[in-house]
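Colleague: sequence and predicted model, in that order:
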Amino acid sequence: MMNEPLNQQLHSRYPNLSLEPIPSSRICSQAYFEKERDAIFRNTWLQIARTSDLPKPGSYFVRDIPTLSTSVIVTRTRDGALHAFKNVCPHRGMKLCVPGTHTHNRINCPFHGWAFDLSGQVAGIPGEEYFFDFDKADHGLKPVNVGEWSDLVFVNFSPEPEQSLQVFLGELYDDFHGFFATDHWQAVRNYNWTLDFNWKLYLDSSVEGYHAAYVHLFNNTGQVAATNPDPLWLPNDWVRLFKDHRVVGVPQNVGERELAPMEALAFQYGAVAAYNEGGVALPPGINNTKSKDWAFDILEVFPNSVLFLSANLFGIIRLWPVAANRTHCELEVYLPTATTAAGRVSQEYGVVSLRDVVREDMNTAVAIQSVAEPDGEFVLCDQEIAVRHQYETIHRHVENCRSHADV
């Protein structure tokens, strides 16, 4: 059998995807962004935190959701049950808590002193006798749907979600289960940026290797790509497209180039975070081909989470669009506990390398946004198929929501 043409190797595996250019209006139009916000972010499971943010029963954490101009409280009651609520006092609409983790058994409003227990019920109201025809049982915190998967916490702001969290995750639910366990990973770094680009532009860069030798020229990722004779260097069976989510594997090929001095030290004294030597046990969904050349997987959990998964590093990026051309970005980095000082230095090299790669991709997104024309288009090659999948998935949700509204 003849080899498939280079421009059909991936698309032949996913024939339902279009071959047409992507309209650049989808990153420019404020009206389209508002459709995305209403169709997707108001109705989809959103990954917002890890179980480690709830260190024990009787604690809670708070997350702001900039895309929806809201904030959510997630609690763990004494019986271990997980609850989520709007971070809004039902009395006069005051924001109850600042973002972060809290270990109190009550949530107190700083405006008038109303108090709520961790199940959302009213626990105390100063001057309750002065209210008219008042039953405090009717004035608890407004609940939000919440779920857990493998130590990741999700919320869904729809009054009645169309699907459970397990159904939403699909194949990911079993294939990646266990990797995110709190016992494996320690939080080491958090970064936050608000930048002028459409949220989808960062998703684009995460799932194609075409750009690596150019955008990341002075980073180890780009140097690995530059040593490969084929600039489209992602092996075909390392690209996996699911209904809404996608995974792309990234090779390391560290033996094919001369290491930079700091990189060489990192390899000598410990497992560099981005590479697969030692580290935690991997579930079947990560490095699915079991290749020795594999470095890490990039998992995009629809709609706005990008997860970097390796045996020695776990990172989460969350993209919260606030306008067609502006996005709030969160990066959290987790590492196994280092057993030696040299190993910790090696880990730090991996953390900084990941941060630099992320910012290089975000700077590229800002540059694209600064000159984007609403009547333009993006022309994609075969190995940019995950980019195409991302745009078509989002557009399908937008169109489905509009169809439901027309019924």
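Modeller: The structure has been received and is ready for your questions. Bear in mind the structure is a predicted one, so any value in this text is a computation, not a measurement.

Colleague: rest of the way, CA atoms for contacts and neighbours
Modeller: Noted.

Colleague: and the residue nearest to the spatial centre of the chain, how far from T103?
Modeller: By CA atoms, centre = their mean, the chain has its centre lying nearest to S305, at 1.6 Å. According to CA to CA, to the nearest Å, S305 and T103 sit 27 Å apart.

Colleague: and if you look at A338?
Modeller: Applying CA to CA to A338 and T103 gives a distance of 28 Å.

Colleague: what of W233?
Modeller: Taken as CA to CA, the span from W233 to T103 is 48 Å.

Colleague: those two: which has the busier surroundings?
Modeller: W233 (19 against 16; other CA atoms under 10 Å).

Colleague: where along the stretch 301-407 of the chain do the strands fall?
Modeller: In chain order, the stretch 301-407 of the chain shows strands spanning 305-309, 314-323, 326-335, 377-378, with DSSP state E, counting those that start in this stretch as the criterion.

Colleague: for the stretch 1-150 of the chain, that is, sorry about that
Modeller: Per DSSP E, counting those that start in this stretch, the stretch 1-150 of the chain carries strands over the ranges 22-23, 46-50, 59-65, 70-76, 82-86, 100-102, 106-108, 115-117, 122-124, 145-149.

Colleague: got another one to weigh against that:
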Amino acid sequence: MVRTSSPEPLETTDQPQPPKAPAYTSWISQDRSADPAAAAMRQDAADLVERVLEHYRAGTTHEAADQWTEPVGHYLDADRWQREMDAVHRSVPLPLAMSCELPGPNTYKAIDVLGLPVLITRDRQGAVHAMINACRHRGAKLLEPGCGTSRRLTCPYHSWSYDLAGELRGVYAEKTFGPVPREGRGLVRLPAGERAGIVFVSLDPAAEHDLDAWLGDLGPLLEGLRMAECHHYSTRELTSPNWKVTLDGYLETYHFASLHPKTVFETNLSNMMAHDTWGPHQRIAPALRPIAQAVDLPADRRDPGDCVGPIYWLFPGLAIAGGWRQKIAVSLVLPRTATESVTQQIILLREPAVTEQERKAADQFGEWFHEVVRDEDYATTYGVQQGLEALAAAGTDFVFGRNEPGLQHFHRTVHAHLDSAAAAGRAAG
């Protein structure tokens, strides 16, 4: 019998029953696109299955060279949190929207990021823009957070209006207000770009980012997932603890059997995965239970979507789960304060949900995802947050095992950004 390094799920009585895992349908095995990126993605998937099969046969998982310790105080220090925000979230291109959240001309997504109201739009020509969601007259917020359609952006305070590119187009009662030159009075622009079905925005208006260099060799694999062709079904929000406490739970499979015995562990093996990195970004690829049947099949008869459930993770906080399937769950984690973050759960579908049965299936998928994260993952991480102060006072460290390479890579990357920012500050000073 193959050892899976997974404890038996605990039997529970007199407890609310967890939501039943929705049925998953592979997409990657049905994709016949001749696009080079899609072909490269399919080849990468086949190679990834072989790697995970090796772990399954041996009862192993991907391991880092050693363990890593992280001082508990690094999760609590308000000054360090501020430096993280400056060195990371205010410095790198943030993945703030999926392209299908802005599915056509004259669409928008409004989102608050670190207290900054951000407005992302797609203009009548289909180009994506980002700007500060504040009227240039008196600073009122133009649109509340969410997605929608609008041909003009009209301020609710005094009715100044802008086009979807942010240019000032109308001033209410300009005859009595006085003339307002249109040039230079548009909304404050933020650098934005679109790659692989994801919209990236910089919070620094003066930033100049090379998105292709930022994504590196991961870019073509993301393009191969063809998320730009997906349909946005729903978005829900969850409050969550400190951003690093929250993200730590996304980057390992070690907890599947113990924390999710009746949910995730029913479809995924625990503590068994492949791991890859591309610069600051990474992918964890857990083994799925049908791999037990696929292990004896020839390679051309294995469906990658049945064997492996890869989670692509874009630094600093976007997780894409189910990219090889018909339904995709995207998690966007954004810090709010040193002790709180917010998570947007975005459900994408390969095909629009038209019939009642299709909508019911999409609802079930989104509800399962929401309840598992809220009632199992985040309920636990709030408990982690509650104990941080006492642990920090005792001078303790968290230890990340060799079987938790995703955590190690994430924290090393945060450290590297802080070190680079400190070096730049010393050079400038």
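Modeller: The structure has been received and is ready for your questions. In this text, all values refer to a predicted model and were calculated from it rather than measured experimentally.

Colleague: still on that earlier bit, could I get the strands of the stretch 1-150 of the first structure as CSV with distance to N192 of the first structure and mean neighbour count?
Modeller: Compiled in CSV, these are given as follows (distance: least, CA to CA, whole Å; neighbours: other CA atoms under 10 Å):
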stretch, distance to N192 of the first structure, mean neighbour count
strand 22-23, 29, 16
strand 46-50, 14, 21
strand 59-65, 13, 21
strand 70-76, 17, 24
strand 82-86, 22, 22
strand 100-102, 14, 17
strand 106-108, 26, 21
strand 115-117, 30, 20
strand 122-124, 34, 17
strand 145-149, 24, 19
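
Colleague: go ahead and confirm G305 of the second structure touches K327.
Modeller: No. G305 of the second structure lies out of contact with K327 (CA atoms under 8 Å); the separation is 11.5 Å.

Colleague: among the strands of the stretch 1-150 of the first structure, single out whichever gets nearest to E332 of the first structure.
Modeller: strand 46-50 (9.8 Å; CA to CA).

Colleague: which part of the second structure lines up with the closest one?
Modeller: Alignment note (TM-score structural alignment): strand 46-50 of the first structure is matched to residues 94-98 of the second structure.

Colleague: which helix is the longest one in the first structure?
Modeller: Criterion DSSP state H: the longest helix present in the first structure is helix 341-371.

Colleague: pull out the buried residues from that helix.
Modeller: In terms of neighbour count (16 or more other CA atoms under 10 Å), helix 341-371 of the first structure has its buried residues at 342-351, 353-355, 357-358, 360-366, 368-369.

Colleague: that helix packs against which elements?
Modeller: Helix 341-371 of the first structure sits against helix 199-206, helix 212-215, helix 261-269, with contacts defined as 3 or more CA pairs under 8 Å, 6 or more residues apart in numbering; DSSP states H and E.

Colleague: tilt between that helix and helix 261-269?
Modeller: With axes from the mean of the first three to the mean of the last three CA atoms, to 10 degrees applied, the angle from helix 341-371 of the first structure to helix 261-269 works out at 140 degrees.

Colleague: now helix 341-371 of the first structure, how far from the centre of its chain.
Modeller: Remark: helix 341-371 of the first structure is offset 16 Å from the chain centroid, using CA atoms, centre = their mean, to the nearest Å.

Colleague: what's the angle between that helix and strand 326-335?
Modeller: Using the same axes, to 10 degrees: helix 341-371 of the first structure against strand 326-335 is 170 degrees.

Colleague: and the angle for helix 341-371 of the first structure with strand 305-309?
Modeller: Inter-element angle recorded for helix 341-371 of the first structure and strand 305-309: 150 degrees (by the same axes, to 10 degrees).

Colleague: wait, I284 of the second structure touches L251, no?
Modeller: Yes. In this structure I284 of the second structure lies within contact range of L251 using CA under 8 Å: 7.0 Å.

Colleague: neighbour count winner among the two?
Modeller: Between I284 of the second structure and L251, counting by other CA under 10 Å, I284 is the more crowded of the two (26 against 23).

Colleague: that one matches what in the first structure?
Modeller: For I284 of the second structure, the aligned position in the first structure is V248, judged by TM-score structural alignment.

Colleague: S206 of the first structure versus its match, what's the distance?
Modeller: Look at V248 of the first structure and S206 of the first structure: by CA to CA, they are 8 Å apart.

Colleague: the helices in the stretch 151-300 of the first structure, which residues?
Modeller: 165-169, 172-175, 199-206, 212-215, 220-226, 261-269 (DSSP state H, counting those that start in this stretch).

Colleague: out of the ones you listed, which comes closest to R318 of the first structure?
Modeller: helix 199-206 (9.7 Å).

Colleague: that closest one: how far from the chain's middle?
Modeller: On the basis of CA atoms, centre = their mean, helix 199-206 of the first structure is displaced by 11 Å from the centre of the chain it belongs to.

Colleague: Provide the aligned range in the second structure for it.
Modeller: Counting by TM-score structural alignment, helix 199-206 of the first structure corresponds to 243-250 in the second structure.

Colleague: okay, the strands of the stretch 1-150 of the first structure in TSV with distance to N253 of the first structure next?
Modeller: Formatted as TSV, those follow (distance: least, CA to CA, whole Å):
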stretch	distance to N253 of the first structure
strand 22-23	32
strand 46-50	32
strand 59-65	39
strand 70-76	42
strand 82-86	43
strand 100-102	40
strand 106-108	52
strand 115-117	54
strand 122-124	58
strand 145-149	33
